[in-house]
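> structure for this input, please:
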Amino acid sequence: MTKAPRKTAEEIKKQSRLCIKSKKPDMPIEKRTPLTLVSMKKAYISWGFKLDPDDNKQREYIKSQGKCMSKCKMLLADGAVTPMYNHIQSGNTRPANTSPEDIQARKKAGHAKASATHKARGLGQKNQYEEETFEALLDVTGLRDELEYHWAPDGANGDVALKSNDMAAGTYCASQLKASDTTDGGVFNFNLSKSDMETKYKGQLMIAIGFKRVEGKVSITQVFVLSDPKDMPGKTLTPRVDPKQDDAFADIRFRMDDEEQRKACMTRILEGLLKVPHHTLDDTWFSVDVNRNLAETTKTELLGFQFIKNTLPASTTMTMASDKNKTVDFKFHRGEVSLGISAKTASLRDKRADGCYSGFEFKTGKAPGHDKCNWVLVVYLDKSRKVVEGFSAIRGSTVYTKANKGKMFRWHRSGQKKGVDYMIEKHPASDLPRLVDLMFEKRGGKQTTL
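Below you'll find the predicted structure:
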């Protein structure tokens, strides 16, 4: 795997100080002094706990625990007990009087530390590798002439929908792609466990691709193919790159430096497609039975994607973005012209006294690759959040600006967005074909909305 740059000593110290400051409470007693009942009570009271005032009862309770005082708890006035003294003093448990600001600081420090560790271990998002490596795999194995494939929507469990010539017309299977850099003498880490295959990836073909870069281009080294949780030896898919002899992963490993192995890999993938369940393309992409453990926000997004796909004019096709977690969610194609579309689900805002809302919003986020977004297609759902009732289209260059980066994009039901001199028109859901026609017709103009 690609190694992250090592942090400097000063960066490490700064992160450590931030974590310690946000977690550990101020001590009301001098350091390195023996802990007594008096000092222990003083500490708990300063941390916001209401203790039972009976000292004799407290002594008996501490004695009954049979531990040193720092590992004991104390009785509260309501009959409950405090957290262990050491847990609060060390910062593992928050004091009762912790302010919201301190809680937020602690969370921020923890997230920063987890993020730094995640990146340092090379466990970050690698969807761009999965796209590159899969395309390379199709070429090196000869599968490009044997498979039809469609990239899945961002957020779906599967990465790509696959179809072979031996499958029934109109049916596809979901496939999960994994990619890992090759490190000499090291271990592949595909971030895949057997429990994942038994739950959220159940019924999917798993294709794990080991690769390296040669003069800037992806070169496939090894491929692992699993169509059932039983195919995985052990709890995780972490095979050694160069085992000294046949290991537990030998039956699912295919080396790409051997012609016979490449042919065997193609055969295993085609056979694997026939072993997993088949569905229509709509179900493979959007069904919650096929895509398990989806977040609620993802479910609403897929609802909008499905409506758009099935309501397009006959002259227009739609493909999902192959590089995930970027601004463009899908593309509209008409002839030789393609439009990059960012789909956003409008959320209600500005609740009034009568319980109604006066406006809408969506978050712009970091928006990587926003320069490829031609239009932002806003999806309005009904109160049940299960039916698409309308759309708005806004030029991507209007939404994704330096001023809006990472902020909420907001507008009012009247159509006027504060501080911006344009109107946002809401079109009924049935008007989507005409709206798509306008997107292509006015793609080069200066207008901001349709």
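> contacts and neighbour counts: CA atoms only from here.
Noted.
> just checking, Leu381 touches Phe360?
No - counting by C-alpha atoms under 8 Å, Leu381 does not reach Phe360; the two are 11.3 Å apart.
> following the chain onward from the strand or helix carrying Val38, which element is next?
Val38 belongs to helix 37-46 when assigned by DSSP states H and E. Sequence-wise, the next helix or strand downstream of helix 37-46 (DSSP H and E) is helix 55-65.
> to compare with the earlier structure, here is another sequence to fold:
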Amino acid sequence: MDKSISFTQLEEFEKDFHRDPAKRVAQLAVTANGVNQSAADPFTLRRDRFQFSVELKTGHITNQKASGRCWLFAAMNTMRMEVMKKLNLEDFELSQNYLLFYDKLEKSNYFLESILETLDEPTNGRLIAHLLTAPLNDGGQWDMLCNIVDKYGVVPKDAMPETACSSSTGEITSYMTRRLREFACTLREGYAQGRDIGQLRKMKEGMLCSIYNMLCIALGNPPKTFAFEIRDKDNKFIRDTGLTGRSFYEKYVGWELSDYVSLINATTKDKPFHRTFTVKLLGNVKEGRPVKYLNLPVEELKQAAVRQLEGGSPVWFGCDVGKSSTRKTGIMDLEALRPDQLFGVEFGMDKAQRLDYCDSLMTHAMVFQGVNLDENGAPDRWKVENSWGDELGEKGYFVMSDNWFTEYTYQVVIHKKYLTDSQRAELEQAPIELEPWDPMGSLA
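Below is the predicted model of the structure:
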């Protein structure tokens, strides 16, 4: 068979298209309405109802706007529940901008340190190319969130409100990324010219000062101390002054973050179940805890999530939100979209194959705030709190079918008390190191 496409082949392709009238019908629908709208199955709404047998009280729906901060929004949406419970509040929101500031600063340092650790690697090699691809991604992992909160704490939203750049991060991230790549060039060329590591680290200090200044201009200066003032459900006025991010966190959230661990479901052959994993050169706070996962069968992730919800606590999770989901109606179901029927094709890869062949990975973090258990106590759908505003889904909430969880949910964060004894023991294993470009190194 020829290597190139021949005109004879094109004629046969054209004849094949016109043999089936259904292709013409599909063409009319897609050219007028687009693929997803034409492929959407409205009947999934009958099955994926916004009713749940286990459902938590939540605050108002938040909105990350044009930023990739879903992991921070999801985490703050879980932590704010503690503040609301302790202070009898109707609603409350923590500052995502505050955490964004320090995450960007710490990621910059982590990137520059990674450059210093790889000075002998070739510039055109895969490792340096990977480091340079996105040194300042908006996204993150749960352990990275823990590192920021452990070091800087959290503050109420009014202590460091949103700015134009925190709500739309593309511009400032682009300029900071250019600056960091230039710094990487300077450090590597300085090393080639004979500068020692001490001299290079002295240069790094000035580089970080430049990044800090850019962050202050774009996001505002983070507060050193602040006053917390609010009214509770009974109209009682609460005032607490002289707080820092750390003291506010310890007083009003109070979680021991080391008790919260990441369970993943990665089904590829190189990742056996019941083993722990980490990812090389993935992090933000250099002295912080490394990313660590325990890989388990997906049913064990579901069971742990149900136990935590039944215990009254929400569940941070990571998934591939763009697959088989409808943004407007908020349905995450394997039959929510039927491009297979629309195009007359089969999408046949399983979860492991999708990971191996770059067809799926974790892209978004949200929060489980409820689950529906059937008459046998098994989950059949999950209530999802998103951070895309209240105009999508059911006033900002999405519903996930249990079969969608199986295929496209990759990570849940669970308090150790909701794990089995064997799972807690498995967590103590030394982690297997994954390469920096492994799909489980993706950032939500």
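> what's the TM between chain one and chain two?
After superposition, the two chains reach a TM-score of 0.25 (TM-score structural alignment, normalised by the length of the second structure), with 167 aligned residues with a C-alpha RMSD of 6.5 Å.
> tell me where the longest strand sits in the second structure.
strand 364-373 (DSSP state E).
> any idea of the angle the helix holding Val38 of the first structure forms with helix 55-65?
Inter-element angle recorded for helix 37-46 of the first structure and helix 55-65: 100 degrees (by axes from the mean of the first three to the mean of the last three C-alpha atoms, to 10 degrees).
> buried set for helix 37-46 of the first structure?
Met40, Lys41, Ala43, Tyr44, Ile45, Ser46 (16 or more other C-alpha atoms under 10 Å).
> specify which member of the residues you listed is nearest to Leu435 of the first structure.
Comparing the buried residues of helix 37-46 of the first structure against Leu435 of the first structure with C-alpha to C-alpha places Ser46 closest, at 62.5 Å.
> look up how far Ser115 of the first structure lies from that closest one.
From Ser46 of the first structure across to Ser115 of the first structure, the span is 33 Å (C-alpha to C-alpha, to the nearest Å).
> same question, Ile209 of the first structure
Remark: distance between Ile209 of the first structure and Ser115 of the first structure (C-alpha to C-alpha) = 25 Å.
> please apply the same query to Arg106 of the first structure.
With distances taken as C-alpha to C-alpha, Arg106 of the first structure is found 14 Å from Ser115 of the first structure.
> and these two? which has more neighbours close in?
More crowded of Arg106 of the first structure and Ser115, by other C-alpha atoms under 10 Å: Arg106, with 21 against 13.
> let's verify that one: helix, strand, or coil?
Following DSSP: H, G, I helix; E, B strand; the rest coil, the label given to Arg106 of the first structure is helix.
> for it, what are its contacts?
Cys19, Ser22, Lys23 (C-alpha atoms under 8 Å, 6 or more residues apart in numbering).
> nearest to Phe330 of the first structure, out of these: which one, please.
Cys19 (40.2 Å).
> quick one: buried residues of the helix or strand hosting the closest one?
Mapping Cys19 of the first structure onto the secondary structure by DSSP H and E places it in helix 9-23. Within helix 9-23 of the first structure, the residues scored as buried using 16+ other C-alpha under 10 Å are Leu18, Cys19, Ser22, Lys23.
> quick check, nearest of these to Leu348 of the first structure?
Ser22 (34.2 Å).
> Tyr357 of the first structure versus that closest one, what's the distance?
37 Å.
> now do Lys41 of the first structure
50 Å.
> now Glu260 of the first structure
Glu260 of the first structure is 64 Å from Tyr357 of the first structure, by C-alpha to C-alpha.
> check Leu438 of the first structure too.
29 Å.
> tell me how many other residues surround Ala208 of the first structure.
Neighbourhood size, Ala208 of the first structure [other C-alpha under 10 Å]: 26.
> same question for Lys113 of the first structure.
Quick note: Lys113 of the first structure (other C-alpha under 10 Å) scores 16 neighbours.
> and it, what does it touch?
So Lys113 of the first structure contacts Gln15 (C-alpha under 8 Å, 6+ apart).
> next: Phe237 of the second structure.
Glu229, Ile230, Arg231.
> 7 Å instead, please
Applying C-alpha atoms under 7 Å, 6 or more residues apart in numbering, we find Phe237 of the second structure in contact with Ile230, Arg231.
> ok, Glu260 of the first structure next?
Here Glu260 of the first structure is in contact with no residue (C-alpha under 7 Å, 6+ apart).
> let me see the ranges of the strands in the stretch 1-150 of the second structure.
Secondary structure of the stretch 1-150 of the second structure by DSSP state E, counting those that start in this stretch: the strands cover 54-55.
> please, where are all the helices along it?
Using DSSP state H, counting those that start in this stretch, the helices of the stretch 1-150 of the second structure run over residues 7-19, 21-33, 35-39, 44-47, 70-87, 96-117, 126-133, 142-152.
> to Trp404 of the second structure, which of the ones you listed lies closest?
Between those, helix 44-47 lies closest to Trp404 of the second structure; by C-alpha to C-alpha that is 12.3 Å.
> buried set for the closest one?
Thr44.
> other SSEs contacting whichever strand or helix holds Ile207 of the first structure?
Element membership for Ile207 of the first structure, per DSSP H and E: strand 205-214. Applying 3 or more C-alpha pairs under 7 Å, 6 or more residues apart in numbering; DSSP states H and E, we find strand 205-214 of the first structure packed against strand 173-181, strand 217-226.
> show me the contacts for the residue nearest to Glu310 of the second structure when sequence neighbours are not counted.
Sequence neighbours aside, Val54 is the residue nearest to Glu310 of the second structure in space, at 6.6 Å (criterion: C-alpha to C-alpha, 6 or more residues apart in numbering). Under the criterion of C-alpha under 7 Å, 6+ apart, the neighbours of Val54 of the second structure are Glu310, Gly370, Val371, Asn372.
> and for Ala305 of the second structure?
Contacts for Ala305 of the second structure (C-alpha under 7 Å, 6+ apart) come out as Val315, Ile414.
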